[in-house]
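> Sequence plus predicted model, see below.
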Amino acid sequence: MRPLVRVGVFGLLGSGNLGNDGSLEAVLGYLRAEHPDAAVDALCGGPEAVTARYGIPATRLHWYRGEYRTASRAGAIAGKGLGKLVDIVRTAAWVRRHDVVIVPGMGVLEATLPLRPWGFPYSLFLLCASGRLFGTRVALVSVGADAIRNRPTRALVRWSARLAAYRSYRDARSRDAMRAMGVDTARDEVYPDLAFALPAPRAGAPSGPPGPPGPVCVGVMAFHGGDDDRARAEEIHRRYLDGTTRFVRALVEDGRAVRLLTGDECDAPVVAAILDAVDSPLVSAAEAASLADLMKETAAADTVVATRYHNLVCALKAGTPTLALSYAAKSDALMDRMGLATYCHPAREVDAGRLLEQFRALEQGAAELRRTLTERNLVAARQLKDQFSELTAALFPATDHDNAHARQEAS
């Protein structure tokens, strides 16, 4: 019997970024609960990892395997160029086999980190253009966006958004950025990041008589600035690493245990540099393979100080008082949504002394902040439930009525 619908998921999934994979996991949970008969597969960066972890067929996003390595030799340059042409056919053929394609979360409409237009922006444009050509509904779900200065990148992102059948954003600033770039956002909604739909970890530190201070999670990142900071990338990274290391050393001098977190494979050298510089048994590194692992780490901590966006999401979802080393507007927007807008510190200008002051203020207000996070998490869960209902109505109109009727009969 033919499945009700053929659904594809698309993005840099299975490539070592835990946030991207967490967004995929949330969407797969929705599909399995609401559309269990759908046939689901992926076009993604790490197909082997996606198939092994999530049990769905997956195809490599790029024909040329060295897509994200710098091409300096003539053979590599030719391979990349040929790959761009081959990917037009490959992407179109993959899209044509589907009724619906979902791009689950991620910052697919932004360039807050270094990005080349002919990399992922080009791939996203091919996806959305193929969807429009073949009548496949492409949905950009709870995605991040930001103003983009580079003209080719901005053009590809703008046309991708225009060609999508459904758009929602993970914060109001993302929607505003797309409107400023010429996209009609009148029907676009704002919902929380998809990771807030993942199962919650156990509650954080219990309230009660004060005991000895608990561990602090410090989420680090291979931060080199944004797409417009390429000329100053190494200077920005040195400043970030130095300030973060000084902060960790100050915590250790206060006798605090520190747990270093990452969110992408590329963050490992930062962890190694801090461990080498501080050289204390109080500092250890977590080995997290998923957002669930990160949530468990942050739930066990007294407080969290983190840079990567999805490190912040995990800590806030866990209900743990959190301070953001903010590198982009999306971090500020997330902290504001969750009621912690006061606790942001610029990642480009990490001042260890000022950061320590903010950290102490965070710990002093921890009890009230935990209550605030409990309330905000309940709101986020309700909003994402509404989004999934809206997504079903927009993308699965033929099955929406049948599924609703089946749920009524089962109740």
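Nice, thanks for sending it over. Numbering: from 1, shown residues only.
> C-alpha from now on. contacts and neighbour counts both.
Noted.
> Near Ala361, how many other residues are there?
12 (other CA atoms under 10 Å).
> likewise the one 10 residues further on?
One way to gauge burial is a neighbour count; for Arg371, by other CA under 10 Å, it gives 13.
> One more: Gly182?
Neighbour count of Gly182, defined by other CA under 10 Å: 13.
> try it against this one:
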Amino acid sequence: MSALGASPRIAFFGLLGSGNLGNHGSFDAMLAYVRSRHPEAGISCICAGPEEIERQYGIPSVAITWFQEHGPGRSRIETVIRKTFGKVADLGRMPRLVRKYDIIIVPGMGVLETTMEVRPWGWPYALFLMVLCARLAGVRTALVNVGANAARERSLRLLYTWTARLASYRSYRDEYSRDAMRAMGLDTSRDPRQDKVYPDLAFALPKPPVPEADESAPRTVRTVGLGVMAYRGTNADRDRSEDIYATYTAKIVEFARWLVDEGYRIRLVTGDPSDQTVVDAVYDDLRKSRPDLVDERFFNEPAETLGGLLEQLAGVDLVVASRYHNVVSALMLSKPTISISYGTKSDSLMEDMRLAEFRQPIQGLDVDRLIDQFRALESRAASVVPAMRARNAEYVAALEAQYDVLSAALFGAGQAPRVASTERGE
């Protein structure tokens, strides 16, 4: 039994319910941890899409902000007014909300990142306000295996560092994230129990069984998992975001056409509803340029969960992906993988998997080089897979060790880490 009583009240806090599969994968892993280690706990969710979380998981859920709860106005001016009013209303709403819980967990995700466009008074402010109100109310908060990078904007740096300072527990999914928080002024050396580096939470998810071979398909046909995203750059790229998107999409279309011409089947995968525009661009091009091949070489069934995405990737031979959690999913299945990286987090993961040579920056994507990397990886697939499987086993052991630390920090459970040496970055 925990020190919090017979039935501690836990809330998961994050951009959940919005369709992002990576966020949901981290949530699934932490939800499984709580239900397994602390089945007595009452579970709720404070999230971006409460109706969707209640539909998928049956968990009582509420919106993060007043504006999310009440929705936009009928006109742009009315929407701006409602957003502004919502920021003021949240100053009273958030304290009342967090006092309902004993523990609030932020499960993984890139919650302290600026690798995509982010406004200071959106998610960063909401996260800071939650942690501040929880601290004042005596509610324990945990940032578990989160991603971070050094923000350029002073407002974001302040919000992120104070969020981390006020949290009861924090850990990171890679050394780069911890170093980024240090660079922004966070002291990560005071408490030996936290500021550790552990693998991404998704590596704790159960792996799906390998599907049986499709007897109708020729034995020589190989399937490539092609992960795409509607990438428009970071805060620094707002003036040219549409050009960035158009350039990236055109190169993905070109590579997909090459795969079809070389005899491969394409399993197109995504990670967010916004990615559908890139899927449509690939399909439209193949339908026009390769009408006789598109139906037998192109497959796309959007997954609703990261578990569903894992099931899709279990049936492919190689993966080329852009979204971070598409890359994570492929690597945890020990699939030979090429990363089209939009952030250091993907590069760090590929390096840790000893696949550093099979990556490219998304804004400098070179299709000819990608084809060369693809051919090289395919020829070496048999040799890289065993090393990937060994690394995956280490990741799972590290996450299990962290669960002991987390239980002690949040629930007061008298548990010590079983394998301290599995912590990373030490």
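Alright, I've got the coordinates. Predicted, not measured: the structure shown is a model, and the values here were computed from it.
> what's the TM between chain one and chain two?
The TM-score (TM-score structural alignment, normalised by the length of structure 1) is 0.93; 399 aligned residues with a CA RMSD of 2.2 Å.
> Quick one: the helices in structure 1, in order.
Ranges of helices within structure 1 are 18-34, 47-54, 74-96, 120-134, 151-163, 172-180, 233-253, 268-278, 291-299, 309-317, 329-337, 352-364, 366-395, 397-410, based on DSSP state H.
> a markdown table for those, including distance to Tyr343 of structure 1?
Shown next, in a markdown table, are the helices of structure 1 (distance: least, CA to CA, whole Å):
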| stretch | distance to Tyr343 of structure 1 |
| --- | --- |
| helix 18-34 | 22 |
| helix 47-54 | 35 |
| helix 74-96 | 43 |
| helix 120-134 | 32 |
| helix 151-163 | 31 |
| helix 172-180 | 19 |
| helix 233-253 | 15 |
| helix 268-278 | 23 |
| helix 291-299 | 17 |
| helix 309-317 | 12 |
| helix 329-337 | 8 |
| helix 352-364 | 7 |
| helix 366-395 | 11 |
| helix 397-410 | 42 |
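> In structure 2, what sits opposite Asp193 of structure 1 in the alignment?
Under the alignment (TM-score structural alignment), Asp193 of structure 1 pairs with Asp200 in structure 2.
> separation between the nearest residue to its match once chain neighbours are set aside and Leu186 of structure 2?
Of all residues not flanking Asp200 of structure 2 in the chain, Arg173 sits nearest, at 5.0 Å (CA to CA, 6 or more residues apart in numbering). To Leu186 of structure 2, Arg173 of structure 2 is 17 Å away according to CA to CA, to the nearest Å.
> Look at the two and report which has more neighbours.
Neighbours were counted for Arg173 of structure 2 and for Leu186 using other CA under 10 Å; Arg173 has more, 25 against 16.
> To which residue of structure 1 is that one aligned?
If you follow Arg173 of structure 2 across to structure 1 using TM-score structural alignment, you land on Arg170.
> Let me see the contact set for its match.
Listed by CA atoms under 8 Å, 6 or more residues apart in numbering, the contact set of Arg170 of structure 1 reads Gly105, Ser142, Val143, Gly144, Val190, Tyr191, Pro192, Asp193, Leu194.
> Distance to Thr245 of structure 1 for the residues you listed - can I get that in a markdown table?
Shown next, in a markdown table, are the contacts of Arg170 of structure 1 (distance: CA to CA, whole Å):
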| residue | distance to Thr245 of structure 1 |
| --- | --- |
| Gly105 | 31 |
| Ser142 | 33 |
| Val143 | 32 |
| Gly144 | 29 |
| Val190 | 36 |
| Tyr191 | 35 |
| Pro192 | 31 |
| Asp193 | 29 |
| Leu194 | 31 |
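> Now do the corresponding residue of structure 2 for Ala288 of structure 1 against Val328 of structure 2, distance only.
Using TM-score structural alignment, the partner of Ala288 of structure 1 in structure 2 is Ala303. Separation of Ala303 of structure 2 from Val328 of structure 2 (CA to CA) stands at 15 Å.
> More neighbours: which of those two?
Relative neighbour count places Val328 above the other of Ala303 of structure 2 and Val328, with 23 against 19, counting by other CA under 10 Å.
> wait, isn't that one in contact with Ala204?
No - between Val328 of structure 2 and Ala204 there is no contact, the gap being 11.2 Å when judged by CA atoms under 8 Å.
> where's the match of Arg173 of structure 2 relative to Arg53 of structure 1, distance?
Distance from Arg170 of structure 1 to Arg53 of structure 1, counting by CA to CA: 25 Å.
> Likewise for Leu260 of structure 1?
24 Å.
> if you count what's nearby, which of the two comes out ahead?
Per other CA under 10 Å, whichever of Leu260 of structure 1 and Arg53 has more neighbours is Leu260, with 24 against 12.
> Identify the residue of structure 2 aligned to the more buried one.
Using TM-score structural alignment, the partner of Leu260 of structure 1 in structure 2 is Leu268.
> Its match: what's it in contact with?
By CA under 8 Å, 6+ apart, the neighbours of Leu268 of structure 2 are Gly225, Leu226, Gly227, Val228, Val279, Phe298, Phe299, Asn300.
> Repeat that for Asp195 of structure 2.
Applying CA under 8 Å, 6+ apart, we find Asp195 of structure 2 in contact with Tyr169, Arg170, Ser171, Tyr172, Arg178, Thr188, Ser189.
> mind checking how far the nearest residue to Gly319 of structure 1 once chain neighbours are set aside is from Tyr327 of structure 1?
Leaving aside its sequence neighbours, Gly319 of structure 1 sits nearest to Leu373 (CA to CA, 6+ apart; 5.3 Å). To Tyr327 of structure 1, Leu373 of structure 1 is 22 Å away according to CA to CA.
> Ok, Ala361 of structure 1 next?
Distance of Ala361 of structure 1 to Tyr327 of structure 1, computed by CA to CA: 21 Å.
> Glu34 of structure 1 now?
Glu34 of structure 1 is 36 Å from Tyr327 of structure 1, where distance means CA to CA.
> between those two, which one's more packed in?
Taking other CA under 10 Å, Glu34 of structure 1 and Tyr327 do not tie; Tyr327 has more neighbours (23 against 18).
> Which position in structure 2 pairs with the more buried one?
Matched by TM-score structural alignment, Tyr327 of structure 1 corresponds to Tyr342 in structure 2.
> now swap in Thr244 of structure 1 and tell me
Checking TM-score structural alignment: Thr244 of structure 1 goes with Ile252.
> Kindly report the same for Met221 of structure 1.
Met221 of structure 1 maps onto Met229 in structure 2, by TM-score structural alignment.
> Once you drop chain neighbours, what's closest to the match of Tyr327 of structure 1?
Per CA to CA, 6+ apart, closest to Tyr342 of structure 2 is Ile362, 5.3 Å.
> repeat for Phe298 of structure 2
Sequence neighbours aside, Ile266 is the residue nearest to Phe298 of structure 2 in space, at 5.0 Å (criterion: CA to CA, 6+ apart).
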